[in-house]
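> My questions concern the predicted model and sequence given below.
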Amino acid sequence: MKTATQTSLSVGGFAGPAQHFALSEPLCGNSHVIVWTQDAFGQQAAEAVIVAARPDGSAITMTRLPGSYVHPDPSVDAALELAGYQVVRE
C-alpha cells in the first residue's frame, strides 16, 4: 500500500493546523504534500485540504488535490486515506 510519512518539518500560514508528508508514490506528480483541516466559518464548510508541497515544507500551489473533502469533522488521516495512502508517523 502507498504510504504518507509525516515529516518533522514545521509548516504554518494555513487556515488550520498543517502537517507535511513525504509520499511513497506521487499524488498527481507530487512526492510531498501539506494537509490541514479547518473549521467552518461563515458560509465556508469545515474541510480537510491536501496541496502539493516541496521537500522543504513550502506549498507549491493551493490547488486542492484528490483526497481533499468537506465534512463537519474533517481529519488529516481521512484525507490521505481517501487519496489512497496509509499514514505513517515516526
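Perfect, I can see it now.
> Could you use CA atoms for every contact and neighbour count after this?
OK.
> Number of residues surrounding the closest residue to Val70 other than its chain neighbours?
Closest residue to Val70 apart from its sequence neighbours, by CA to CA, 6 or more residues apart in numbering: Glu47 at 4.2 Å. When counting by other CA atoms under 10 Å, one arrives at 21 neighbours for Glu47.
> I'd like the distance between Glu47 and Ser31.
Taking CA to CA, to the nearest Å as the measure, Glu47 falls 22 Å from Ser31.
> again with Leu82
Per CA to CA, Leu82 is found 17 Å from Ser31.
> Please apply the same query to Val51.
From Val51 to Ser31 the distance is 11 Å (CA to CA).
> Check which helices and strands the helix or strand containing Ala52 sits against.
Secondary structure from DSSP states H and E places Ala52 in strand 47-52. Strand 47-52 is packed against strand 30-38, strand 69-70, helix 76-82, with contacts defined by 3 or more CA pairs under 8 Å, 6 or more residues apart in numbering; DSSP states H and E.
> One more to weigh against that first structure:
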Amino acid sequence: MRIERCVCKKRLFSQLKLKAAAERLSLEQLCEATGAGRECGKCLPYLCRMMRTGQVVFCEIVAEADELYDPTLRCEQIHAAKVI
C-alpha cells in the first residue's frame, strides 16, 4: 500500500510539503490554505508526520495515536526540495 496524498483534496503530500516549506506555514496554516485534513481528517496523522520528519510517501497506516496533532508544527528544518 502506498499512501501519498490527501484523497479529499487530491493533493500530494510532496506538494503540500513544498508549500509549507516555501511559505513557512504551520500545520494549521497549511490545512487552512489548502483544505487538506479538513474534510474526512484521515490524512492528519500523515500531515503531522510529514511536518515532523519530511516523509511524503507512507507504506504503513499512520493512526492518530501514532502522531499527535500539533497545529504549530512547521517543516522549516526540512529543505523544501527534499522529497522522501
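Yep, that arrived. Predicted, not measured: the structure shown is a model, and the values here were computed from it.
> Can you pull the TM-score for these?
Put the two chains on top of each other and the TM-score (TM-score structural alignment, normalised by the length of the second structure) is 0.26; 49 aligned residues with a CA RMSD of 4.8 Å.
> about what we covered before: surely the residue nearest to Val70 of the first structure is in contact with Thr37?
Yes: with contacts counted by CA atoms under 8 Å, Glu47 of the first structure reaches Thr37, the gap being 5.7 Å.
> Just want to know which of Val51 and Ser31 of the first structure has more residues nearby.
Neighbour totals were compared for Val51 of the first structure and Ser31, and Val51 leads with 22 against 17 (other CA under 10 Å).
> I'd guessed that one sits against Asn30; true?
No: the criterion here is CA under 8 Å, and Val51 of the first structure misses it with Asn30 at 9.1 Å.
> Leu47 of the second structure touches Arg11, doesn't it?
No: contact criterion CA under 8 Å: Leu47 of the second structure and Arg11 do not qualify, at 11.4 Å.
> Could you check which of those two is surrounded by more residues?
Neighbour count, other CA under 10 Å: between Leu47 of the second structure and Arg11, Leu47 has more, with 29 against 15.
> mind listing what's buried in the helix or strand harbouring that one?
Leu47 of the second structure is part of helix 44-53 when elements are defined by DSSP H and E. Within helix 44-53 of the second structure, the residues scored as buried using 16 or more other CA atoms under 10 Å are Leu44, Pro45, Tyr46, Leu47, Cys48, Arg49, Met50, Met51, Arg52.
> Which of those sits closest to Glu23 of the second structure?
Using CA to CA, Met51 is the member of the buried residues of helix 44-53 of the second structure that lies nearest Glu23 of the second structure, at 13.1 Å.
> Against Cys6 of the second structure, how distant is the closest one?
Distance from Met51 of the second structure to Cys6 of the second structure, by CA to CA: 14 Å.
> Could you do Leu18 of the second structure as well?
14 Å.
> which one of those two has more residues nearby?
A direct count of neighbours by other CA under 10 Å for Leu18 of the second structure and Cys6 places Cys6 higher, at 23 against 19.
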